[in-house]
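> Following is a predicted model, sequence given first.
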Amino acid sequence: MKNILITGGTGFVGKNLIGYLMQKGFQNIQTLNLREPLPAVLPISNAIIHLAGKAHDLKNASNPQEYFDINYGKTKELFDLFLKSTVQDFIFFSSVKASADTVEGVLTEAAISNPNTPYGKSKLQAENYVLSQELPAGKRLIILRPCMIHGPCNKGNLNLLYQVVQKGIPYPLAAFNNQRSFLSISNLNFIIEQILSNAAIPGGVYNVADDEPLSTNAVIQLLGEVSGSKTRLWKIAPGIIKALATVGDKLHLPLNSERLKKLTESYVVSNQKIKQALHIPALPVSSREGLKVTFKSFRSN
């Protein structure tokens, strides 16, 4: 069975992916800590899955240069080692934010990338570097651009929404009509396992998302269904909410412009290219079923 090398193995995605791959028979999985100096020669392996990176800080408190030092600098360093190694596959976890911070219509891989945040720009810089290098024969480069990933016990905006619903607090953002794509960790694990198991899947850039987008209001209602709590959707004028978020920017409150955007904007991502590459009509887990699994884990914890 293939030897796999993973960076970011202690993170949410890394832990889930390692457990999933071991269940699928990938027993020889090694992790690489990018907080330590990289080795002069990479361990013998068939594939590198590069998960490690600096995540998007919704509080906007991070030094912008840190994104480039980590998301670009560490990726460049690791990819240069890959080019000189005997490893065949390099799977790089980028982000849909490397393409666009806001989306009109549906985001596809054909869109011209124009990120505005240091996070998105650093991911795009890393993409551009690895794509600009000539791949030796027998090597494959795959760039995955996931949207918002969720799964059991994952912390983040979905957990915050769960707390709001469970406590009976009205959801005040119901006036925002949106559609968002999500990505279940189950579907993500499935896609990576398929790539590792099938050398015929071509290299390139792939958006990764569940099949169906959902509105935030639909997500709130699904939360109520899973938690057994009554949901209350308040349609407060968007202008008032945006003004409060601006205050939150200055006072570093939980509701700020970045988090408001995350909760209320439309961001629909097409996954047609990756499904065509895998020769499947649909991913194994629907958006609603994947979210239910995540929400049930919040309830049990």
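Nice, I can see it.
> Only C-alpha atoms from now on, for both contacts and neighbour counts.
Noted.
> For I220, see how far away the nearest residue to P118 once chain neighbours are set aside is.
Distances taken as C-alpha to C-alpha, 6 or more residues apart in numbering put P64 closest to P118, at 5.6 Å, once the chain neighbours are dropped. Distance, P64 to I220, by C-alpha to C-alpha, to the nearest Å: 33 Å.
> here comes the other one, which I'd like you to weigh against the first:
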Amino acid sequence: MRIAVTGAGGFVGTALCDALAGEGRQVLRLVRQLRHPRDMAVGHLGPDTDWRVLEGVEVVIHAAARVHVMDETSGDPATAFREVNVLGTRHLAARAAAMGVRRLVFLSSVKVHGEASRPDRPFTVDDVPVPEDDYGRSKWEAEQVLWEVAAKTGLEVVVIRPPLVHGPGAKGNLARLMRWISLGIPLPLGGIDNRRSLVGLDNLVDVLRLCADHPGASGQTYLVSDGRDISTPALIRLLAAEMERRPRLISVSPRWLQRMGRLFGRGRELGRLCDSLQVDDSHLRDHLGWVPPVSLETGLSRMVSGAYHHRPV
């Protein structure tokens, strides 16, 4: 089976391509700009991308996207997200179907459900999506255009909605937490009693590989996680232990923290540390018989080992 992976140079794409190649599969690594001889550049992802490179490909795993960023630089982020994530995805799916590609596995996001789940009420695949930002809305719209293409062409579509992904090379809040722990900065997060679902890079790659050819995956949408939800203070303690650092957690009222976050324009960023965001991935586990091959603790350990050369304090 010949598999094409878009976004092959990214955080998930690189690990996925390496795993597929390690199984002896033929992998077409598609990137925006050529940086390695093994890759193939297709340029900007959008409604005019040339997809003739898909000749002879059976499965496309679509991991390329305009990703969510903390410090937006575009003057019109909604349009920028839509051009890449919606129009680009529609064009890819239509061209793939026309060229005989059998299946497209789409890496979506839990953000199609929103920014936070209610206490003890994890998101499920049956919930009506309510995305709250331009990135989440673009991913939700991309899912819908994929189902439209599938209905018209017979292309098999599988949608995967991961929560926060951890692993070597992870950025965003996880990288910031590790940096703060490393520097010994006191963190006013000790009083937070939330629950967050995470998924390790190895586990997400395992699901994508499974969905590439499992006969039962066609037409399905799956949430995925490590299977153990964790609070922000517990996450910090686990990371600190792996880094051989002492977690300097201070208990502060979550309401006060959120008020300060809004005051300084960091409300959404702080919300990702304070709010709960849980997913119920039982549909994936029951339907495909999937079990995470790597535990949350092992995944976090691999992330720390790949990003931080610790020393005793």
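Perfect, thanks for sending it. Since the model is a prediction, treat every value here as computed from it, not as a measurement.
> what's the TM-score here?
Remark: TM-score between the superposed chains equals 0.91 [TM-score structural alignment, normalised by the length of the first structure]; 292 aligned residues with a C-alpha RMSD of 1.8 Å.
> Of P64 and I220 of the first structure, give the one with the bigger neighbour count.
Ranked by neighbour count (other C-alpha atoms under 10 Å), P64 of the first structure and I220 place I220 first, with 21 against 13.
> Matching that one against the second structure, which residue comes up?
Matched by TM-score structural alignment, I220 of the first structure corresponds to I236 in the second structure.
> What sits closest to the most centrally placed residue in the first structure if chain neighbours are left out?
By C-alpha atoms, centre = their mean, the mean C-alpha position of the first structure lies nearest to P146, the distance being 4.0 Å. In this structure, P146 of the first structure finds its nearest non-sequential neighbour in V208, 4.5 Å apart by C-alpha to C-alpha, 6+ apart.
> For D133 of the second structure, see how far away the counterpart of D57 of the first structure in the second structure is.
Mapped onto the second structure by TM-score structural alignment, D57 of the first structure lines up with V69. According to C-alpha to C-alpha, V69 of the second structure stands 11 Å off from D133 of the second structure.
> And V205 of the second structure, by the same measure?
For V205 of the second structure, the distance to D133 of the second structure - C-alpha to C-alpha - is 26 Å.
> Tell me how many other residues crowd the closest residue to D39 of the second structure other than its chain neighbours.
Closest residue in space to D39 of the second structure, ignoring its immediate chain neighbours: R29 at 5.0 Å, by C-alpha to C-alpha, 6+ apart. Using other C-alpha under 10 Å, the number of residues around R29 of the second structure comes to 22.
> Can you tell me the SS state at R29 of the second structure?
Using DSSP: H, G, I helix; E, B strand; the rest coil, the structure places R29 of the second structure in strand.
> before we move on, back to that, who has more neighbours out of V205 and D133 of the second structure?
Remark: of V205 of the second structure and D133, V205 carries more neighbours, 21 against 15, as counted by other C-alpha under 10 Å.
> check contacts around the counterpart of V60 of the second structure in the first structure.
Aligned counterpart of V60 of the second structure in the first structure: I48 (TM-score structural alignment). Applying C-alpha atoms under 8 Å, 6 or more residues apart in numbering to I48 of the first structure gives the contacts 4-7, 87, 89-91.
> mind running it again at 7 Å?
4-6, 89-91 (C-alpha atoms under 7 Å, 6 or more residues apart in numbering).
> got it, and G224 of the first structure?
165, 230-231.
> could you measure it against N271 of the first structure, distance?
Counting by C-alpha to C-alpha - G224 of the first structure and N271 of the first structure are separated by 28 Å.
> same thing with L278 of the first structure?
11 Å.
> do L222 of the first structure as well
23 Å.
> And the strands in the stretch 51-200 of the second structure?
Taking DSSP state E, counting those that start in this stretch as the criterion, the stretch 51-200 of the second structure carries its strands at 59-62, 103-107, 156-161, 164-166, 198-200.
> who's more crowded, L278 and N271 of the first structure?
Between L278 of the first structure and N271, N271 has the larger neighbour count (other C-alpha under 10 Å), namely 22 against 18.
> so what's the counterpart of the more buried one in the second structure up against?
Using TM-score structural alignment as the criterion, N271 of the first structure maps onto D281 of the second structure. Neighbour list for D281 of the second structure: 222-225 [criterion: C-alpha under 7 Å, 6+ apart].
> cool, N33 of the first structure as well?
Contacts of N33 of the first structure by C-alpha under 7 Å, 6+ apart are 7-8.
> Let me see the ranges of the helices in the stretch 51-200 of the second structure.
77-81, 88-98, 134-153, 172-183 (DSSP state H, counting those that start in this stretch).
> Of those, flag the one that's most buried.
helix 88-98 (a mean of 22; mean count of other C-alpha atoms under 10 Å).
> And S218 of the second structure? What does it align with in the first structure?
Match for S218 of the second structure (TM-score structural alignment): P202.
> so is that match in a helix, a strand, or just coil?
P202 of the first structure is classified as coil under three-state DSSP.
> How about the secondary structure of the nearest residue to it once chain neighbours are set aside?
Among residues not flanking P202 of the first structure along the chain, A277 sits closest, at 7.2 Å (C-alpha to C-alpha, 6+ apart). Each residue gets one of three states, and A277 of the first structure gets helix by three-state DSSP.
> circling back to that earlier point, Throw the strands of the stretch 51-200 of the second structure into a markdown table and include distance to M303 of the second structure, thanks.
Formatted as a markdown table, the strands of the stretch 51-200 of the second structure follow (distance: least, C-alpha to C-alpha, whole Å):
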| stretch | distance to M303 of the second structure |
| --- | --- |
| strand 59-62 | 24 |
| strand 103-107 | 21 |
| strand 156-161 | 21 |
| strand 164-166 | 7 |
| strand 198-200 | 9 |
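> about what we covered before: looking at the first structure, which of the contacts of D281 of the second structure hold up?
Shared with the first structure under both residues aligned by TM-score structural alignment, their matches' C-alpha atoms under 7 Å, the contacts from the contacts of D281 of the second structure are 223-225.
> Tabulate those residues (CSV), appending secondary structure.
Below are these laid out as CSV (three-state DSSP):
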residue, secondary structure
L223, strand
V224, coil
S225, coil
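> I appreciate the help and will end here.
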